[in-house]
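Novice: Just a sequence and a predicted model for now, questions to come.
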Amino acid sequence: MEMKNGNEPKPNPGHGNQGYPGTDYPGYPPPQNPHGYQPAGYPPAGYQPAGYPPGGYPPPGAQVPPGYPPGPYQGHPGQANFGAYGGPNAMPNQPGVPVAAWMPAPAPIPNCPPGLEYLSQIDQILVHQQVELLEVLTGFESNNKYEIKNSLGQRVYFAAEENDCCTRNCCGPGRPFIMTIIDNAGREVMRLDRPCRCSACCCPCCLQKLEVQAPPGTVIGYVKQNWHPCLPKFTIQDEHEHDVLKIKGPCVACSCCADVKFEVMSKDESSVVGRITKQWTGFVREAFTDADNFGIQFPMDLDVRVKAVLLGACFLVDFMFFEHSNNN
């Protein structure tokens, strides 16, 4: 069809395409705000949070805003080096490295040592020792590190041994150590002190003893080895060295294709109230590493201080019976 007198059809610029002449498809009208008001709950246009650069991202090394728990890489000066889990030499989360979820911090509890509130909400603890690649390749013993989780797999604490190279490789599993335990805020909530002592039944006067402090500097209990000709037996004591619970293990603490169970019993050994279990982790891991997994069960209403001492007993059991490196 031929149109004359300049009546040729003209392209429709479209409401949403102003500034782009020649477009022949309809656009969408831009959002209008004829009243000029700002909806409640929304910041004004161009709003910039204080302390943040343009774009809304925190500057490198910025602290977590108030109301958010610090990440696992935030530690405090004076703590041991926990690598990616806290301490002054910690590293931020690296791309491609999975990060376990931390257990939410509970509300403070009266007369409870700070940091032990987590234990009031659980009746089971999983202790997973980390595999040290350098130790596997070279055979030199390194400081042990453990992840402490609840039954849901959420990390509750992280524990790291503090020791020197000479003590680790000369004394083997009988070495003295300081074990530092931190929570998800990066603060040290527990400290375990194991002095150098004998564990053989032929020396009943110098058996193993582990001191548990929470917070560091305040003793809340002890784990003491009891003399017995063939059974591994321990006593859980309070800060005044009064007996609270007993622990009895099997005659042969061997984890060959099966779990090894240490029964937690009442003070008079008349009933079983819990258990410390060394879990079987498979032939490869058992043969080539000394990284062990443990499970600790106890009553939910047990005193949090006693729960913390049972956690210390788990570490002592690991060193005495399952730390095979340099055990010659």
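Specialist: Now that the structure is in, tell me what you want to look at.
Novice: going forward, measure contacts between C-alpha atoms and count neighbours the same way
Specialist: Will do.
Novice: ok, now which ones touch the residue lying closest to His324 once chain neighbours are set aside?
Specialist: Leaving aside its chain neighbours, His324 sits nearest to Asp290 (6.2 Å; criterion: C-alpha to C-alpha, 6 or more residues apart in numbering). If you count contacts by C-alpha atoms under 8 Å, 6 or more residues apart in numbering, Asp290 has them with 131, 322-325.
Novice: what about Asp290, distance to Glu135?
Specialist: As for Asp290, its distance to Glu135 is 9 Å (criterion: C-alpha to C-alpha, to the nearest Å).
Novice: Ok, Val99 next?
Specialist: Counting by C-alpha to C-alpha, the gap from Val99 to Glu135 is 23 Å.
Novice: Skipping its backbone neighbours, what lies nearest Ala214 in space?
Specialist: Met190 (4.6 Å).
Novice: my read: the one you found touches Glu211, true?
Specialist: No. Met190 is beyond contact range of Glu211, at 10.5 Å (criterion: C-alpha atoms under 8 Å).
Novice: Look at the two and report which has more neighbours.
Specialist: With neighbours defined as other C-alpha atoms under 10 Å, Met190 and Glu211 compare such that Met190 has more, 28 against 21.
Novice: take the one below as the second:
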Amino acid sequence: MSYSTNQVAPTQPVVNTQPGQPGVYTQPYGGQPGQQYVGQPGQQFAGQPGQNVMLGGMGMGNAVQPPPQVWMPKPPSGPPGCPPGLDYLTQVDQILIKQQIEMMELFTNWEAKNKYRLLNSMGQQVYFAKEESETCMRQCCRENRSFTMHVTDNLGNEVIRLEREFRCWRDSNWCACCSCCAHRIVVEAPVGTVVGYVKQRPSFMAPKYVIMDENEKDILYIEGPCCVCQGCPCDVNFTIHSATDGETEVGKIQKQWGNLLQEMFTSADNFGVTFPMDLDVKMKAVMIGATFLIDFMYFEGAQNRHHY
């Protein structure tokens, strides 16, 4: 492969002066803002012989390193009142959330901090999410743990912050009748400004949640299947309904089947979130927060450590 004099080879790190434009790629695997590589859109970069690809890609063993991730171009300014950084959400009606596989978790029982890449339907990275939690909380409380999820844009600015409190019980939807037992996530955008809440609702079997605005007014309802089973080779759908009539479907949170190795031996999951293009960006951000809550409650445990 040859390069022109005005093009930098992908193996040479450079400082990007115009982040977010097509042809600017982030570091392989990481997806985090910072050091970047310049190339042509769609260009495939070859890896080094003998490199191991991460489980959940093409398999385990020696393979060619996948191409780095391309960022979504920064859109024009959002509508009046749009929180900084959420203007990306005005351009999309679907967000794909892909959890990164932690090799330490794969070979040990050590619970690591979760990291996610948030992509649009074209595979361009929109945001990067990273969990902040205490080590003792992760190892002892596992899926019930409290955490702060920092969601950053391609400049490294934190545009969404999710706060989840610890709950000692999650194996029954009945317990959600008590507010101190109901699982909840607080969504801030920007940091320090609450734009909505996701709260578990009591139910007999099927998991239910309510999406509320900053005034705790019900906006949307989420209902999952009666049996939420990890490891089943199929997608699991949580439908989103309007709170106006409780029946009109306006979106969906879908746990997408990865592959057999990923589902059986890791807790890394893939989700797709769909919503109307013209939905308030604040509610889109809260729906993303709902996805993380559902992930932790039903799919975070590896090797079918799930509940119904």
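Specialist: Here it is on my side, so go on. On a predicted model such as this, the values are computed, not experimentally measured, just so you know.
Novice: care to give me the TM-score?
Specialist: Superposed pair, TM-score by TM-score structural alignment, normalised by the length of the second structure: 0.78. Supporting alignment: 261 aligned residues with a C-alpha RMSD of 2.6 Å.
Novice: Tell me the secondary structure of the residue opposite Met287 of the second structure in the first structure once aligned, please.
Specialist: Using TM-score structural alignment as the criterion, Met287 of the second structure maps onto Leu310 of the first structure. Assigned state for Leu310 of the first structure: helix (three-state reduction, DSSP: H, G, I helix; E, B strand; the rest coil).
Novice: can you tell me how far Leu310 of the first structure sits from Val223 of the first structure?
Specialist: Computed as C-alpha to C-alpha, the Leu310 of the first structure to Val223 of the first structure distance reads 8 Å.
Novice: what's the overlap in contacts for the two?
Specialist: Taking C-alpha under 8 Å, 6+ apart as the criterion, Leu310 of the first structure and Val223 both touch Ile236.
Novice: want to try a markdown table for the contacts of Asp290 of the first structure, with neighbour count and distance to Pro114 of the first structure as columns?
Specialist: Putting the contacts of Asp290 of the first structure into a markdown table (neighbours: other C-alpha atoms under 10 Å; distance: C-alpha to C-alpha, whole Å) gives the following:
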| residue | neighbour count | distance to Pro114 of the first structure |
| --- | --- | --- |
| Val131 | 16 | 30 |
| Phe322 | 19 | 31 |
| Glu323 | 18 | 31 |
| His324 | 17 | 35 |
| Ser325 | 18 | 35 |
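Novice: rewinding a little: who's in contact with the residue nearest to Ala214 of the first structure?
Specialist: 180-182, 212-216.
Novice: Just the buried subset of these, written out for ChimeraX, thanks.
Specialist: The buried subset of the contacts of Met190 of the first structure, as determined by 16 or more other C-alpha atoms under 10 Å, is captured in ChimeraX by this line:
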select :180,181,182,212,213,214,215
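Novice: Narrow the contacts of Met190 of the first structure to those in helices?
Specialist: Judged by DSSP state H, helices contain none of the contacts of Met190 of the first structure.
Novice: quick one: which two of the contacts of Met190 of the first structure are the most distant?
Specialist: Maximum pairwise distance in those, criterion C-alpha to C-alpha, is 13.8 Å, between Ile182 and Val212.
Novice: Which residue ranges of the stretch 1-150 of the second structure form strands?
Specialist: Ranges of strands within the stretch 1-150 of the second structure are 24-26, 36-38, 94-99, 115-119, 125-132, 147-152, based on DSSP state E, counting those that start in this stretch.
Novice: Now do the third one: which elements does it pack against?
Specialist: Other helices and strands packing on strand 94-99 of the second structure, by 3 or more C-alpha pairs under 8 Å, 6 or more residues apart in numbering; DSSP states H and E, are strand 115-119, strand 270-274.
Novice: and these as TSV, adding mean neighbour count and distance to Gly30 of the second structure?
Specialist: Shown next, in TSV, are these (neighbours: other C-alpha atoms under 10 Å; distance: least, C-alpha to C-alpha, whole Å):
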stretch	mean neighbour count	distance to Gly30 of the second structure
strand 115-119	24	9
strand 270-274	22	16
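Novice: Could you dump those into CSV with distance to Gln21 of the second structure added?
Specialist: Formatted as CSV, those follow (distance: least, C-alpha to C-alpha, whole Å):
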stretch, distance to Gln21 of the second structure
strand 115-119, 15
strand 270-274, 24
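Novice: Quick check: buried residues in stretch 89-107 of the second structure?
Specialist: Buried residues in stretch 89-107 of the second structure, counted by 16+ other C-alpha under 10 Å: 89-102, 105-106.
Novice: Quick check: the residue nearest to His324 of the first structure vs Ile148 of the first structure, distance?
Specialist: The spacing between Asp290 of the first structure and Ile148 of the first structure, counted by C-alpha to C-alpha, is 17 Å.
Novice: likewise Val306 of the first structure?
Specialist: 16 Å.
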